[in-house]
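Trainee: Below is the sequence, then the predicted model.
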Amino acid sequence: MRIFTHASLHSPRRKLLAAVLSAAMIFPSAAYAAESGPSSPSAQSVPSAQSETSSLSSTLSPSAPPAPSALPPGPSDPREVESFLDGFFDRPDIRPSLAGAVVAVVQDDRALLTKGYGYADAISRAPVDPDATLFRLASISKTFTAAAVMQLAEQGKVDLDADVGGYLNGLSIPNDTGAPLTLKHLMTHTSGFDRTEAAADEGEPEEVYPLADFVKDNAPSVVRRPGEAFRYDNYAYNLLGYIVQNVAGQPFEKVEADRIFAPLGMKNSSFVLTPDIRKRLATPHDGAGEPLPQYATFPNDSPDGGLISTGSDMARFMIAMLNGGKLGAVSFLSERSVREMERLSVSIHPDIPGVGYGFESTYPNLANGQYVVDKGGAATGFQSHLWLLPERRTGLFVALNGVRNARTIQSELFKSFMDHYYPTTKPSGESEPSVSQTKEQLARLEGIYRDLRLPMWHYDVSATDGGLIVTDSYGEHRLKQVKELLFEDEDGRRAAFKENGRGNIAYFAYNKADSWSEKLPEPKLYDDVPADHPYAKYIYYVRQQGLLDKEDARAYRPERPITRAQFVGQLMGLADTPLSEEPVLFRDAANSPYAAEIQTALEFGLVSGTARGAFEPDRPITRQEAAVVLSRALLLLFGSIGAEPLPAKLKGDTDAWALEGVQTAVARGYYGPEAVKDASGAIDYRSKQPLLRQEAAAMFYRFP
């Protein structure tokens, strides 16, 4: 089994990192090691659609669009568009980060530009060819999977509101919620599954893992009422592909090839890594610009992330989507189905864009008031993004074969594009509130909110008059109230809450785009941790997270050392990743209540044994050992660029092997009141002392 091999990697690690990258997490980064070259000199166009088509209905936006004469002009001149993009990719903050890229811009029924920049391979310096160079588009695959589902719905072969059980060919998905699980729930990431990722989803290019086996091996259970909450769901889209395969009576990749790629003339697109595709596939590059080996996705035709395509092919797809499902005389979807896909039907608040069928709204604060739907993708060494402005019949696509600052490049590209072609017409400044409640009235919003996809990500919310103070891994944010359950921070980013059916606050969404967060119930108090205890906030956080379920329910014993097994077990509980089913390799840990967590941590590379091959699960973990484990976990989540060492002024004694880990822990604030800076700003981390249970709680609260 291949384990954690960005969530920029196509594995559980890729999925976790993609989750965090979707939240626009930004870490200081080192200088880019690879040399980036000049943009490709060739710019190619795609044949335009010849027949007249109608634009999408204005019902997609909360209000009707302005009259045509009042609309911003948008892109129209191919030479001007090329000049704009050339300037963007030559920017000093963009070009050094670039390995290779392909970009496509479409307007109405024609492609204004498809062009490559940089290299398909940084070693050979082969330029990116927009017609021939293939890129992995990862989760943009989901848009194509949703389109295949909509085709079957048009044919009357599936009912989007029916329980999916009838399409699973005997596969059982446990569901005790009393509510059906439908295709709509799967397409909008509201399945309510307890697990949305597989244990591994990439392997060697020759490895075979069929779709049917994959969905059966990784089948989850429905534990939350379907439709209740948004949590980005990769398994759901693999299940959708399996349903498409069952209903159509053809392999999923053949359905896509015959019913979408062929009609649209997407001759270079595939869901399967064939030998020919592999030869033309751009080389993936890591955060330092170094080439990475090619790989196969699991399953091999991954409906959630297996799409491989070119810039020119994607231009054809965007034209069809912007013209009611038509490209020239060919129609692959009805206009009604296209509208339904692009309707962001699931949202935590009417004033915050949500998700549709295979589409999302990743950068609403950069849209300048335009209605935009988009889909991004992240895979090992690849990043991609697709934006559509249905009311303006405009599309923008970019794919990158490197992950160095890739999210920044994408967001900057979209921001620059929108500011250039669709500048905002609204006055600058924050929204004027229409309601402002007192601290007492807002008190029901207070509490700890745990991210549904990445449990270690949490928000601590407290009320003030007319607003909130929200603390997360970015720091402290002050939000003012705009409307009932709707707030806005100093940068204009919106946050909202959602009630459950009983009128209680249940969910919160703010600066992490791939899931909502659930409000955790107030914890039961320990006999030995009063409310005014200096570590109370941290201790009750780990209890709310369920990290202490295997321990004494009445006494916490805050000043006792935490053992190596307890520390690793609680950390793995924060990760909420599938635990290893392999026997624990450390004999002395075989009978530990945290044996599975220890083995999983070993497979992830978070821990190692002693020279005698033991783990010593009951030995107190030292502060420097704990710091090293957390620094490895940070590297696992965010890669070498996102988890690079930050400067920290240390004093005291730390072993050489642990120095970088301690530096990371101190620089990122992974400690509680026990670590205090002296007058020079230096901290004695007391590296070789045992880590106390209360101190471990503070580390977990502050991680990542």
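Mentor: That came through, no problem.

Trainee: going forward, measure contacts between C-alpha atoms and count neighbours the same way
Mentor: Will do.

Trainee: residue ranges of the strands in the stretch 551-700 of the chain, please?
Mentor: For the stretch 551-700 of the chain, strands defined by DSSP state E, counting those that start in this stretch occupy the ranges 650-651, 683-684.

Trainee: what about the helices in the stretch 201-350 of the chain?
Mentor: 211-217, 234-248, 252-256, 262-264, 275-280, 311-322, 335-342 (DSSP state H, counting those that start in this stretch).

Trainee: which one of the ones you listed is the most hemmed in?
Mentor: Comparing those by mean neighbour count (mean count of other CA atoms under 10 Å), helix 311-322 ranks first with a mean of 27.

Trainee: hmm, back to that, same list (the strands of the stretch 551-700 of the chain) but as JSON lines, adding mean neighbour count and distance to T471.
Mentor: Converted to JSON lines, the strands of the stretch 551-700 of the chain look like this (neighbours: other CA atoms under 10 Å; distance: least, CA to CA, whole Å):
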{"stretch": "strand 650-651", "mean neighbour count": "17", "distance to T471": "26"}
{"stretch": "strand 683-684", "mean neighbour count": "17", "distance to T471": "23"}
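
Trainee: Quick check: closest non-adjacent residue to F89.
Mentor: Leaving aside its sequence neighbours, F89 sits nearest to R95 (CA to CA, 6 or more residues apart in numbering; 5.6 Å).

Trainee: on that earlier part again, quick one, which of the helices of the stretch 201-350 of the chain is nearest to F508?
Mentor: helix 234-248 (21.4 Å; CA to CA).

Trainee: Pretty sure Q383 sits in a strand.
Mentor: Yes. Assessed with DSSP: H, G, I helix; E, B strand; the rest coil, Q383 lies in a strand.

Trainee: Included below, for side-by-side comparison, is a second structure:
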Amino acid sequence: MNKRQVLITLITLLGLIQTNFSQELNTSSSDLKSWIDKQFLTARDSLNIPGSTFALVHKDSIVYIQGYGLADIENKMSVSDSTTLFRIASISKTFVGVSIMQLYEDGKLTLDEDVNTYLKSMQLDYHYEPPITIRHLLTHTAGIDESNLENRVRTKEELISLGAYLDKKLPPQIRPPGEAISYNNFGYALLGLIVEDISGLTFDEYVRINILEPLEMNFTSFKEYIFDDELYAKSYTLKNNELVAYPKGYVLQYPAGSIMSNAKEMSNYMSMFLNHGAYKNQKLLDSLTLVKQLSQAFKHYEKAQNGWLLGFYEGHWKGLRIVQHAGDIDGFASLLMLIPEKDIAVFLSVNSSSIKDLTNRNFVNQFTDKLLAKLFPTIAKNENSKETPKKGRVSKPLKAFEGVYRPTRYAQSTLDKVALFIGIRPDIKISVKNDRLLINGDEEELIPISNLSFYAINQEKYTSFKQNDYGNIAYYFLDNQAYHKVSWHSTLRFQITMIVSILVVFILFILGTMIRRLFLNKKEVHLVGKLNLSIAILSFLFVFIFGYSLMTTDPNEFLYGLPFIVKASLILPLLIIILTAISLIAIFRAIREKKSRFWWFNYLVTIGALFFIVWLSFWNLIGFNY
């Protein structure tokens, strides 16, 4: 075969590959655009989502881009795909990842060095070894606690610098780095501060100069509400079947979740990833650096299908690898999705949700799943059901895995730990049945495979447990989700039983005291009785105020600060501790002097007060932990 024949053959093969690719990637189908339109218009009418925006990109070309519905119901402003700015929340973290990788490429940082090497504004206090690294922060494995209280403000005048905010509010480290994934906004705020300390620019300035301007993203910004009001989409929540607008807010840990953008400019951003770090004539990242960023950087166990990347997380759809990041804030739900294998990227954002039902996030997830089936019909038709592996033998008795497990992402050092009571991070219960483990009765079955590895039948995935240094099971992992095992006294069932029992004792004591005074003519009351009556009343009052505020206040409001009545009520635990200490002294003195002529129920109330203090301490309600 001569050179001419070889060339003709190669061109023919390339043509066939391109033809097959076009057939597999159904972007030219005449009904695709109308199908996409129908999905968003249906969501507008049936799910109370007034506005949305969408972009589908192939390499450096926009396949389809469109805005739907209203950005502002009150002023009847329509969504424009090229101008209307949506709050895309945690998609901000992908920009943090690009910023860090640019500094890495320039030799200004390494991924596995102690972050204190690069921090000039502050230094981290380590409670565990080894030190926290850039990689730990990027993969949410630094072990830093969660806290959502007071991380936003209402006005620009209340904004403070990133360094000042972190110096004031950064939670402590609660687990060794590299042990488990626990999604954490503070980690990405710290990365933003590292960018500031290395570059000498504020984080938003660095991103504008080094990412946004080269990508012609002139209206995208980490600075919130800096353009004319008509450019910004409002977001809404459904209350009593009526859409109510969220007020403006400003994120203090802003690198983690404050960026605002439109579909057109996000298309430029996605094209950069699909074109090996380049956009038009601008090179933002070297192709090798980009490969490193989009490669798996951490996974919990060997057979985990999905892990965390450097600024993104991993997913799979019928065997197709997806690089993605979602964002949720104040009724907005957004998604950026890259499919490097197919040179395809998708961005969408919607501006309304029911807090209770999460209608916006559910719509986004269902829409993208259907969209992938439309784009890749051949892959969608493939029966991808996996064969269940044979049952094996694990390294511990199945009883060792039983217990209650809780998602790692919740506050443990501040009083927003009480959000567990409203189900913000629901526990799961793992029990043994015959030769396997069951989750929550029968929601999932885990078949033992080997070591600490199991196979989840319903999800068709390998899963794993992890033990601590003492050989006890400490974690349950499912891909990039992590649950830590909860001790019996930390379970919600025990904690609720404990506080209810204490309050019953207090209420009975209050009623008993009233009956003794009113009907039994017991006018003379010992000092211990007076103290315990005060303790019982104050305890009941505190639980009522705190519980009522928790149940009746929009959870979003706690992001801006605690209601005044809640802050004021935090004085009551301190009074209860003082009164309990005095009551104990009075009891011991009376016993020593053999003058313990007070009602026997006083002993029970004092014991109840001690348990109440323990309960308050567990939920970080002693002092002003917010």
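Mentor: Received the coordinates, thanks. Just so it is clear, the model here is predicted, and its values are computed rather than measured.

Trainee: Can you pull the TM-score for these?
Mentor: Laid over one another, the chains give 0.71 as their TM-score (TM-score structural alignment, normalised by the length of structure 2), with 498 aligned residues with a CA RMSD of 3.8 Å.

Trainee: one step back: closest one to T133 of structure 1 among the helices of the stretch 201-350 of structure 1?
Mentor: Using CA to CA, the helices of the stretch 201-350 of structure 1 put helix 275-280 closest to T133 of structure 1, at 5.9 Å.

Trainee: picking that back up, make CSV out of the helices of the stretch 201-350 of structure 1 and add distance to W457 of structure 1.
Mentor: Shown next, in CSV, are these (distance: least, CA to CA, whole Å):
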stretch, distance to W457 of structure 1
helix 211-217, 28
helix 234-248, 19
helix 252-256, 35
helix 262-264, 41
helix 275-280, 37
helix 311-322, 34
helix 335-342, 29
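
Trainee: nearest to A138 of structure 1, of those helices?
Mentor: Closest among these, using CA to CA: helix 234-248, at 10.7 Å.

Trainee: Can you give me the stretch of structure 2 that the closest one aligns onto?
Mentor: Aligning helix 234-248 of structure 1 against structure 2 (TM-score structural alignment) gives residues 185-199.

Trainee: how much does the matching stretch stray from structure 1?
Mentor: Stretch 185-199 of structure 2: mean distance to aligned residues in structure 1 after superposition is 0.6 Å, counting by mean CA distance after the TM-score superposition for structure 1.

Trainee: I would like the residues contacting that stretch, please.
Mentor: Stretch 185-199 of structure 2 has contacts (CA atoms under 8 Å, 6 or more residues apart in numbering) with 93, 96, 99-100, 103, 108, 115, 118-121, 134, 137-138, 140, 142, 144, 146, 162-163, 166, 170, 201-203, 206, 253-257.

Trainee: redo that, cut-off 7 Å
Mentor: 93, 96, 100, 118-121, 137-138, 140, 162-163, 170, 202-203, 253-256 (CA atoms under 7 Å, 6 or more residues apart in numbering).

Trainee: Now, of those, which are buried?
Mentor: Taking 16 or more other CA atoms under 10 Å as the criterion, what is buried in those is 93, 96, 100, 118-119, 137-138, 140, 162-163, 170, 202-203, 253-256.

Trainee: For the equivalent of I65 of structure 2 over in structure 1, which non-adjacent residue is closest in space?
Mentor: In structure 1, I65 of structure 2 lines up with T114, judged by TM-score structural alignment. Sequence neighbours aside, A104 is the residue nearest to T114 of structure 1 in space, at 4.3 Å (criterion: CA to CA, 6+ apart).

Trainee: For the one you found, what is the enclosing helix or strand?
Mentor: strand 100-107 (DSSP states H and E).

Trainee: Likewise for Y119 of structure 1?
Mentor: strand 110-121.

Trainee: So which residues of the stretch 251-400 of structure 1 form strands?
Mentor: Using DSSP E, counting those that start in this stretch, strands in the stretch 251-400 of structure 1 cover 296-297, 307-309, 326-327, 330-331, 373-379, 382-389, 394-400.

Trainee: post-alignment, the first one versus structure 2, mean distance?
Mentor: Once the two are superposed, strand 296-297 of structure 1 sits an average of 2.7 Å from its aligned residues in structure 2 (mean CA distance after the TM-score superposition for structure 1).

Trainee: Please apply the same query to the fourth one.
Mentor: Strand 330-331 of structure 1: mean distance to aligned residues in structure 2 after superposition is 1.4 Å, counting by mean CA distance after the TM-score superposition for structure 1.

Trainee: which residue numbers in structure 2 go with that strand?
Mentor: Using TM-score structural alignment, strand 330-331 of structure 1 pairs with 282-283 in structure 2.

Trainee: Could you do the last one as well?
Mentor: Using TM-score structural alignment, the residues of structure 2 aligned to strand 394-400 of structure 1 are 344-350.

Trainee: Identify the residue of structure 2 aligned to L468 of structure 1.
Mentor: Using TM-score structural alignment as the criterion, L468 of structure 1 maps onto L437 of structure 2.

Trainee: Number of residues surrounding the closest residue to its match other than its chain neighbours?
Mentor: Spatial nearest neighbour of L437 of structure 2, excluding adjacent residues (CA to CA, 6+ apart): L446 at 5.0 Å. Using other CA atoms under 10 Å as the criterion, L446 of structure 2 is surrounded by 25 other residues.

Trainee: what sits up against the helix or strand harbouring L446 of structure 2?
Mentor: Assigned by DSSP H and E, L446 of structure 2 belongs to strand 444-451. By CA under 7 Å, 6+ apart, the residues outside strand 444-451 of structure 2 that reach it are 391-395, 436-439, 454-458.

Trainee: Can I get those in TSV including distance to L231 of structure 2?
Mentor: Listed next are these as TSV, based on distance: CA to CA, whole Å:
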residue	distance to L231 of structure 2
K391	58
G392	59
R393	60
V394	57
S395	59
R436	55
L437	52
L438	50
I439	47
F454	50
Y455	49
A456	46
I457	48
N458	45
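
Trainee: and of the residues you listed, the nearest to S78 of structure 2?
Mentor: N458 (42.5 Å).

Trainee: In structure 1, what residue corresponds to that closest one?
Mentor: Under the alignment defined by TM-score structural alignment, N458 of structure 2 is paired with E490 of structure 1.

Trainee: distance of the spatially most central residue of structure 2 from L149 of structure 2?
Mentor: Most central in structure 2 under CA atoms, centre = their mean is Y183, positioned 5.3 Å from the mean C-alpha point. As judged by CA to CA, to the nearest Å, Y183 of structure 2 and L149 of structure 2 stand 16 Å apart.
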